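1. Following is a predicted model, sequence given first.
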Amino acid sequence: MPELPEVVVTLRGVSPHILGKQVASVSVREPRLRWPVTEGLSSLLVGQTLLEGRQRGKYMLFRFASGHLMIHLGMSGNLRIVTAGTPVGKHDHVDINFVDGTVLRYSDPRRFGTIQWLEGLPEEHPLLHHLGPEPFDDAFCGDHLYRLSRGRKVPVKQFIMDSKIVVGVGNIYANESLFHAGIRPTLGAGKVSRVRYVELVEQVKRVLASAIEQGGTTLRDFVGGDGKPGYFKQELYVYGRAGESCLKCGTLLKEIRQGQRSTVYCPDCQR
């Protein structure tokens, strides 16, 4: 599943090609996504100029004069820029065609994403109103995690992956951030001190920023805005390295399952 860095990289990749341009037509070849494509999307968009593109969690919000186009990539979706007349693939479900011949194409083999038209404040939409702060916002801080974690027995890894707590800390980045903060992922969230949460916040911000800078983690289904796969060139310290030696202390890394997801950690470096 594309995580927050992939979403940010995708948005940055496609935005320069479409901002300030007017929509000429919309082609919806398959409306049956996880949440159906808004009916009559073409009539809502044609003639409008794209004013801004921004991200909220894993949702991309493209602002027009009368509303926002909200796009979520689901588990296997991607956006890319193509030119008019580019052959359509089996999983190319929606095209936003601009007057200059630029096409924003949405592809999604598993159809777990969504494309919806929103009027009013996007943050009031049912899919967005419950979301916690963005990881790079000042509201995401050690005090925030410490306050919300008091009395919570849920493991700290699952706690920071809860989008009501903070958005965008997916499985890969939770593993890496906890390793660099020296916190064992099985530790109850309520047992983590304020000082350790301050360190964890710093590591979350650093790991995500590095991933965004390098272009996102390589995922089989992810294709960037320029049609090239994204790459996470920074070395992963624990994710995907179960049974290998810790790059800091040499201890063999352990793997467990938490919430049906793989968790890898160092028994010595993480306490």
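-> Everything's here; your move.
2. alpha carbons only for contacts and neighbour counts from here, please
-> OK.
3. How are the strands of the stretch 151-271 of the chain distributed by residue range?
-> According to DSSP state E, counting those that start in this stretch, the stretch 151-271 of the chain carries its strands in the segments 254-258, 261-265.
4. Same list, those, but as TSV with distance to Val195 and mean neighbour count please.
-> Output for the strands of the stretch 151-271 of the chain, formatted as TSV (distance: least, Cα to Cα, whole Å; neighbours: other Cα atoms under 10 Å):
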stretch	distance to Val195	mean neighbour count
strand 254-258	25	14
strand 261-265	20	21
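5. between the ones you listed, which gets nearest to Val169?
-> The closest of the strands of the stretch 151-271 of the chain to Val169 is strand 261-265. By Cα to Cα, the value is 13.5 Å.
6. now what about the closest one, what contacts it?
-> With Cα atoms under 8 Å, 6 or more residues apart in numbering as the contact definition, strand 261-265 has outside contacts at 171, 175, 179, 184-185, 238-242, 253-257.
7. between the strands of the stretch 151-271 of the chain, which one is nearest to Gln203?
-> Proximity to Gln203 (Cα to Cα) singles out strand 261-265 among the strands of the stretch 151-271 of the chain, at 15.2 Å.
8. Next, the angle from that closest one to strand 254-258.
-> On the basis of axes from the mean of the first three to the mean of the last three Cα atoms, to 10 degrees, strand 261-265 is oriented at 150 degrees to strand 254-258.
9. and the comparison structure, right after this:
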Amino acid sequence: MPELPEVEAVRRGLEERLVGNILTEVRVREPRLRRPVPSLAPWIGRRLLRVERRGKYLLWRFAEGTLLVHLGMSGRLAFVAPDEPPGRHDHLDFLFEGILLRYTDPRRFGLVAPLDAAAEWALEARLGLEPWDERLTPAWACAKVQGRRRAIKEVLLSGDVVVGAGNIYACEALFHAGILPDRPAESLDEDDWARLLAALRAVFEAAIAAGGTTLRDHRTVEGKGGEYRGRLAVYGREGEPCPNCGTPVRRVTQGGRSTFFCPLCQHEK
């Protein structure tokens, strides 16, 4: 599933090419995504003012309202030539004054839907803070997880403390912070959170600069793969030497997902 760096890379590409253009046509070939795609006819003729990201969601802001786009597990947005025929999994086309943006989603877990004020309030209510939000301090995060015995990695994946980390970047940030992924969240003190938040921000920033991480599906809107994969310290590297100490990287299963870590560099206090 695309995580914050991948979604941010897509956002920047959309912002660069589409802002200021009018949506002139939408072609829906397959409306059966995570939720059925509603009629987008009312959006035709509207000018795109900006493209924002909230967590892993894209928000297309028009003067008349907002379209929410979520890439799900395998969704991609890409600029293609206006005469390029659609493939089997090319479900939607958005035309902006001669610019064709195509939505592809083999698993159809993505989402395209209008976002009214009530729906946006509900979205905000269940999302944590952005990684660079000034309110996201070690003290705030520490207080937020008091009484929560869930493993810290699972808390990161939930996105209700800080948004944007999926399996890849949660593993990477915990490694760089020296924190075991199965530690109860309530056991982290302010010093732990200071290291973890710094690591998370650094990993995100480096991954965004590299266009994200491409393991299988992710591509930028220009069709390029993310280049951060070669910089992953532990994710997907079971049995390989830790880049810090040489200890073989271990893999365990948490919540049905693989977790990668170094048993020496990540340890209890």
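-> Structure's in. What do you need? Because the structure is a prediction, the values reported are computed rather than measured.
10. re the thing from before, export the strands of the stretch 151-271 of structure 1 to JSON lines and append columns for distance to Tyr197 of structure 1.
-> Shown next, in JSON lines, are the strands of the stretch 151-271 of structure 1 (distance: least, Cα to Cα, whole Å):
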{"stretch": "strand 254-258", "distance to Tyr197 of structure 1": "20"}
{"stretch": "strand 261-265", "distance to Tyr197 of structure 1": "18"}
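11. which stretch among these comes nearest Ile96 of structure 1?
-> Ile96 of structure 1 lies closest to strand 261-265 among the strands of the stretch 151-271 of structure 1, at 35.0 Å (Cα to Cα).
12. how close does the closest one sit to structure 2?
-> Its matched residues in structure 2 lie on average 1.0 Å from strand 261-265 of structure 1 after superposition (mean Cα distance after the TM-score superposition for structure 1).
13. What residues in structure 2 pair up with that strand?
-> Aligned by TM-score structural alignment, strand 261-265 of structure 1 corresponds to residues 257-261 of structure 2.
14. how about the helices in the stretch 51-200 of structure 1?
-> Assigned by DSSP state H, counting those that start in this stretch, the stretch 51-200 of structure 1 shows helices spanning 142-149, 156-160, 171-181, 194-214.
15. Make a markdown table from those helices and add distance to Ser43 of structure 1 and mean neighbour count to it.
-> A markdown table is the format used below for these (distance: least, Cα to Cα, whole Å; neighbours: other Cα under 10 Å):
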| stretch | distance to Ser43 of structure 1 | mean neighbour count |
| --- | --- | --- |
| helix 142-149 | 43 | 18 |
| helix 156-160 | 41 | 23 |
| helix 171-181 | 39 | 23 |
| helix 194-214 | 35 | 19 |
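16. Of the ones you listed, which is nearest Pro267 of structure 1?
-> helix 171-181 (10.1 Å).
17. And for Ala78 of structure 2, the neighbour number?
-> Under the neighbour criterion other Cα atoms under 10 Å, Ala78 of structure 2 is assigned a count of 20.
18. list the buried ones in stretch 75-87 of structure 1?
-> Neighbour-count burial for stretch 75-87 of structure 1, with 16 or more other Cα atoms under 10 Å as criterion, is recorded at Met75, Ser76, Gly77, Asn78, Leu79, Arg80, Ile81, Val82.
19. equivalent range in structure 2 for that stretch?
-> Using TM-score structural alignment, stretch 75-87 of structure 1 pairs with 73-85 in structure 2.
20. now that stretch, how far from the chain's geometric center?
-> Relative to its chain's centre, stretch 73-85 of structure 2 lies at 19 Å (Cα atoms, centre = their mean, to the nearest Å).
21. In strands, which of the buried residues of stretch 75-87 of structure 1 fall?
-> Those of the buried residues of stretch 75-87 of structure 1 mapping onto strands are Asn78, Leu79, Arg80, Ile81, Val82, per DSSP state E.
22. Once you drop chain neighbours, what's closest to the first one?
-> Put plainly, it is Asn78 of structure 1. Leaving aside its sequence neighbours, Asn78 of structure 1 sits nearest to Ser107 (Cα to Cα, 6 or more residues apart in numbering; 5.4 Å).
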